[in-house]
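Trainee: Sharing a sequence plus its predicted fold:
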Amino acid sequence: MDNTVSELLSVDSTFRDEPRLEDLSDLATKTLDIVESMLKNTATRDVEFLKTVLLELMMAEKRCRMARDGASNARICTFIIQLLYDIRDLPNVSYYLILLSRKRGQLKAAITAMVNLAKSWIAEIPDMEARMNLIDTLSHITLGKMYLETQRAEVAFTLARIKEEAGDIAGAADDVHNVEVDTFGLLPKQDKVRYLLEQMRLHLLNKDYLRFYITSKKINESLLDSEEYSAHKMKYYEYMIQYHLNEGDYFEIAKAYHKRMDTALKQGGTGWILDMECMLLFLLLSPISDETVKYREDIVASNEKNMKETPMLTTLFKEFLSNNLIPFPLEENISNAIRAHVVFTDTHLPGGDVRLAVLSDRVVQHNILVVSKYYTAVQLVRLSELLNVDCAKLEEEISSMVHAKTVHAKIDRPAGIIRFGERKSTDAVLNGWSKDIAAMPKNKGKGGKNRRRGKNDNEGEKRELVFKMEDQEYAQVLRMLGNGRLEAYCFDGNKRLCHIRGKMRKRVWVNAGDIILVSLRDYQDSKADVIAKYTPDEARSLKAYGELPESTKINETDLYDEEGDGGIDFQDVSSESEEEDGKADDKFDIDDL
């Protein structure tokens, strides 16, 4: 108890008592000696005798409390509680716990010592009603007291364990969910993680997946990377696998097994092999997408040595990354090994038959994707012969892949032909051609870098019309803000603060109402970067092509500042091979004539 008191007094001032006014340790020792001698010399301990003993102790407790002597007061309070417990007067144990904790000016050291002593008796009390009464008493005392956060968490999870053993899973889950251990400042991090994992486990048993997800987000996964949290990390991802299995998210399950495999490798042993096999199989079960394909490639690149432990599964896994057709159904030896694996049995993870059917679908989808890379059109019957799949199954899989945008295809059922590839409209083809032309080099026939660069009124007419790319947008200047900044209205309906950047080839005077081309920022939607300004003729051409709204008003001013004072600088993409403006060449050149 003395160690507990000293630990309490060494923490922050929020959780410790005020400085004591008087040292009454001698008084406490003398009082306890007197009471102990009374107990030894008295054979019959009736009610009147107990009242006399308790009165003596309560008087000493009051003096210690008034003198703010936390250590002496804690000794007396715990002696009172221990005395009542020794005679198995459990109702009075709860009564005096509440009475002493509610005394005016009661010291935190005394309350903490009593709670720590009482909670150690919970497991020893055989009578369930008395045990629950003691738990309720401790819960009431610890409620709202920051210096008793650790004790409150222990009592709450002890209550949940009792309810779980009694079969009340829902009640146990509710009890632990109401304890916000993530906000407890005194609770060590390892204990917080342990309690949060217990919450996750109970929510899984209760099939309350929403609360499970909320609780799982309270654990910082980067914290689990420390070696001291290895056991917690394995348990955390085991619970996450159960959650994602219920959601049907095989890709997240594969990533969870990857985390477990890395942790098991650091710990040593052979347990990581099973986690690696599960990771590979769930990656094969994941829907085909750019993300999953990239993840598979990274796994092969970083675990080439480890994958040699499972040669058969590794061979199948690499086949999914190749442009080769996978025989369907799978070869007998591979098929038997897969059917016997824990992933496809119900002993470890429920739903093995469902996952086995999904794996067959993934093989068919892989083969369809391979065929789409080499064929633009193929007869349905011929494709059925190549893949050894009936036509109805092929139509179903192709439809699901088209819906998921994994492959572009159309099925001509009357003709029995499947056409692969995205069909572009005439406008899309024309726009693509225009963008390709705009991206071609534009410095041919303009002379070398010694060519004098001066004002050229016809420069705008010679420039190729630049169309916007995917991450770009047309805009109209609303007002100038100075320092290379302006406010523009983008034709996607948003106003943005634009910044002019890039190397200079010439100085361009930008006015309100000018049409410009801006590059959007992925991380700042309210800001953009100016990359080009259109002349009025170019703006009208864009309007004619349908790139600008019909209601757009074209600013007729297009001024070039010869001296550069007050102009706003930005790069003309057609002049990267030339020198910056401002480097004049005094030598005579025949191009000047």
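Mentor: Received the coordinates, thanks.

Trainee: all contacts plus neighbour counts: C-alpha atoms, from now on.
Mentor: Will do.

Trainee: Residue 176 touches residue 155, doesn't it?
Mentor: No - applying Cα atoms under 8 Å, one finds residue 176 not in contact with residue 155, separated by 10.1 Å.

Trainee: adding another structure so you can compare the two:
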Amino acid sequence: MTASQEKGATPQKKKDDKTKEEKINEIIAEGGTVVKMEVDYSSTCDEKLPQAESLAKAGKLNDALDMLMSLEKQCRTGADTHSNGRVLVLAVRLCAEAGEWNMLNEKIVELTKRRSQLKGAVTKMVQECATFLDKTPNKDALLKLIETLRTVTTGKIYVENERARLTHRLAMIKEKDGELKEAATIMQELAVETYGSMERKEKVELILEQMRLCLATQDYIRTQIISKKISTKFFEDGQNDDLQLKFYEYMIEFGLHEQNYLEICKNYRAVYDTKTVQEDTEKKMVAMKNVVLFVVLAKYDNEQSDLIHRVKAEKILQDLPKYKQVLDKFTTSELINQDAFCQQFEQELRDGVQGSAPTQVFSRNEAGDARWKDMLTRIVEHNIRIMAKYYTRITLTRMAELLALPESKAEDCLSEMVVSGAVSAKTDRLEGIIDFSQQDQDPLENLNVWSNNTNKLMDLVMKTTHLINKEEMVHKTLGAGSSHHD
């Protein structure tokens, strides 16, 4: 063989490899087995299928089905998947066109239970039956057909996609009838994240439906579990903004129930960064307003502190002066006067002003009032942190005066912050003095420092011993050399 012939053979080999890969994918889609066709019944089907259709149109449906059942057995025993699929599809279509819905359900069960039934043919039949759902004469017929199809597809990997779509359809019907819990239970049966043949977008759509129904039934624990099945990397290509916005809408609803303000802020940040919101000025403004308010409402920690400074750097805040001022208040090392803060910001944040619509964060209802109360608590916590920064010791009376709170309330707030580790302080309740000076280190930390110092000391001792031994050896060697010389 020449070199040119060898080169020409390489692409052919690659083509053959690709064909094998395609065959493997087909085998997986068909449930892991492939049946070799023994007899080709294509010509027989071309002849008999039109005859069966003619019989059905003439009102002889049973005769047509008998002919098809006989032909189906031939195709099945001959392992002709394509022809068998054509026969099954025509059989169910004739039943549907004749309006024999009960007979259709019976034939579906009968055909799928036949011995050594070909998987590819069953898949085609189920897909054809799915098109009849909108043609059913009434709701009872629709529900029976869905239930029949769900029964025959149970546990069959090769029709898992069709089963998922049927289950979703059934859940929507139940929801429309007001049976929310039942609809949620039906949808939870699906483990679409394990379906290998389903497109990723369709998986996400079905998982979002599961989340929506769980939120509607106030099953927040299951909502959190299901939400982890969606990877946010799926949204990074910017092709599925509608699904991304829906996902974060559900996560925000879940966060509001859990009162996890920092997570809500992150979710609104993700909404703000989507292409759809960036192109709509009004939506962009609303998203940024929510980001600002929820980052301020979040409890102070390193992550919140970092996030609030990054939000403050956003250029869009130049168009939202009041919201920028709120951030300035919480990022400046100065005390915030509660009364002055309410007077300056409450009107715009809660009710809105001309040119700046309010958000739903502090709306005039029970939830809005609770969040406004949390905002005032954050002001108190901010003020205590500032005091800890500037004072080493302060009387409880003076601190309560600066916080504009009764002494008992001021002491409770300080105690909560000390317990959470936000500030370090000691209270002398007899003298009424609070000591903000740095407290002694934790005993474990002290022990670690002592151990480290001991190790350093022992290293120095070992090094010194080694050097002394070295010097002694050198002197002995020099002394022995000089005596020998003498």
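Mentor: The structure has been received and is ready for your questions. Just so you know, these numbers come straight off a predicted model, no measurement behind them.

Trainee: picking up where we left off before, higher neighbour count, residue 176 and residue 155 of the first structure?
Mentor: residue 176 (24 against 21; other Cα atoms under 10 Å).

Trainee: Which parts of the second structure are strands?
Mentor: In the second structure, the strands defined using DSSP state E lie at 393-395, 426-428, 433-435.

Trainee: okay if I get those strands as JSON lines plus mean neighbour count and distance to residue 384 of the second structure?
Mentor: As requested, the strands of the second structure are exported to JSON lines (neighbours: other Cα atoms under 10 Å; distance: least, Cα to Cα, whole Å):
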{"stretch": "strand 393-395", "mean neighbour count": "16", "distance to residue 384 of the second structure": "11"}
{"stretch": "strand 426-428", "mean neighbour count": "15", "distance to residue 384 of the second structure": "13"}
{"stretch": "strand 433-435", "mean neighbour count": "19", "distance to residue 384 of the second structure": "11"}
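
Trainee: Could I get those strands in CSV, plus columns for distance to residue 154 of the second structure?
Mentor: Formatted as CSV, the strands of the second structure follow (distance: least, Cα to Cα, whole Å):
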stretch, distance to residue 154 of the second structure
strand 393-395, 72
strand 426-428, 65
strand 433-435, 68
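
Trainee: can you tell which of those strands is closest to residue 34 of the second structure?
Mentor: Each of these has some distance to residue 34 of the second structure by Cα to Cα; the shortest is strand 426-428, at 76.3 Å.

Trainee: so the closest one aligns onto which residues of the first structure?
Mentor: Counting by TM-score structural alignment, strand 426-428 of the second structure pairs with residues 410-412 of the first structure.

Trainee: how far apart are the matching stretch and its match in the second structure?
Mentor: For stretch 410-412 of the first structure, the mean deviation from the second structure after alignment is 3.1 Å (mean Cα distance after the TM-score superposition for the first structure).

Trainee: Pull the number of nearby residues for the nearest residue to residue 558 of the first structure once chain neighbours are set aside.
Mentor: Excluding the flanking residues, the one nearest residue 558 of the first structure by Cα to Cα, 6 or more residues apart in numbering is residue 535, at 6.3 Å. As a burial measure, residue 535 of the first structure scores 20 neighbours (other Cα under 10 Å).

Trainee: So which residues make contact with stretch 41-50 of the second structure?
Mentor: Stretch 41-50 of the second structure has contacts (Cα atoms under 8 Å, 6 or more residues apart in numbering) with 68, 71, 75, 80, 83, 86-87, 90.

Trainee: Take the residues you listed and keep only those in helices.
Mentor: 68, 71, 75, 83, 86-87, 90 (DSSP state H).

Trainee: I'd like those laid out as CSV, including distance to residue 429 of the second structure.
Mentor: Shown next, in CSV, are those (distance: Cα to Cα, whole Å):
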residue, distance to residue 429 of the second structure
68, 94
71, 96
75, 93
83, 91
86, 89
87, 90
90, 89
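
Trainee: Residue 13 of the second structure: which of those is nearest?
Mentor: The nearest one, if we look at these relative to residue 13 of the second structure and count by Cα to Cα, is residue 83, at 31.7 Å.

Trainee: Which residue in the first structure aligns with that closest one?
Mentor: Checking TM-score structural alignment: residue 83 of the second structure goes with residue 72.

Trainee: can you point me to the longest helix in the second structure?
Mentor: The second structure, longest helix under DSSP H: helix 443-485.

Trainee: Run the chain-centre distance for it.
Mentor: Chain-centre distance of helix 443-485 of the second structure: 60 Å, with Cα atoms, centre = their mean, to the nearest Å.

Trainee: which strands and helices sit next to that helix?
Mentor: Where contact means 3 or more Cα pairs under 8 Å, 6 or more residues apart in numbering; DSSP states H and E, helix 443-485 of the second structure is not packed against any helix or strand.

Trainee: Name the nearest residue to the match of residue 83 of the second structure, sequence neighbours excluded.
Mentor: residue 25 is the one closest to residue 72 of the first structure (Cα to Cα, 6+ apart), at 5.4 Å.

Trainee: need the helices for the stretch 1-150 of the first structure, in chain order.
Mentor: For the stretch 1-150 of the first structure, helices defined by DSSP state H, counting those that start in this stretch occupy the ranges 2-9, 25-41, 47-66, 70-86, 90-101, 108-119, 128-142, 149-165.

Trainee: That should have said the stretch 151-300 of the first structure, apologies.
Mentor: 169-177, 189-205, 209-216, 230-247, 250-267, 271-285, 290-302.

Trainee: Can I get the ones you listed in JSON lines including distance to residue 481 of the first structure?
Mentor: Output for the helices of the stretch 151-300 of the first structure, formatted as JSON lines (distance: least, Cα to Cα, whole Å):
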{"stretch": "helix 169-177", "distance to residue 481 of the first structure": "53"}
{"stretch": "helix 189-205", "distance to residue 481 of the first structure": "50"}
{"stretch": "helix 209-216", "distance to residue 481 of the first structure": "45"}
{"stretch": "helix 230-247", "distance to residue 481 of the first structure": "51"}
{"stretch": "helix 250-267", "distance to residue 481 of the first structure": "48"}
{"stretch": "helix 271-285", "distance to residue 481 of the first structure": "52"}
{"stretch": "helix 290-302", "distance to residue 481 of the first structure": "42"}
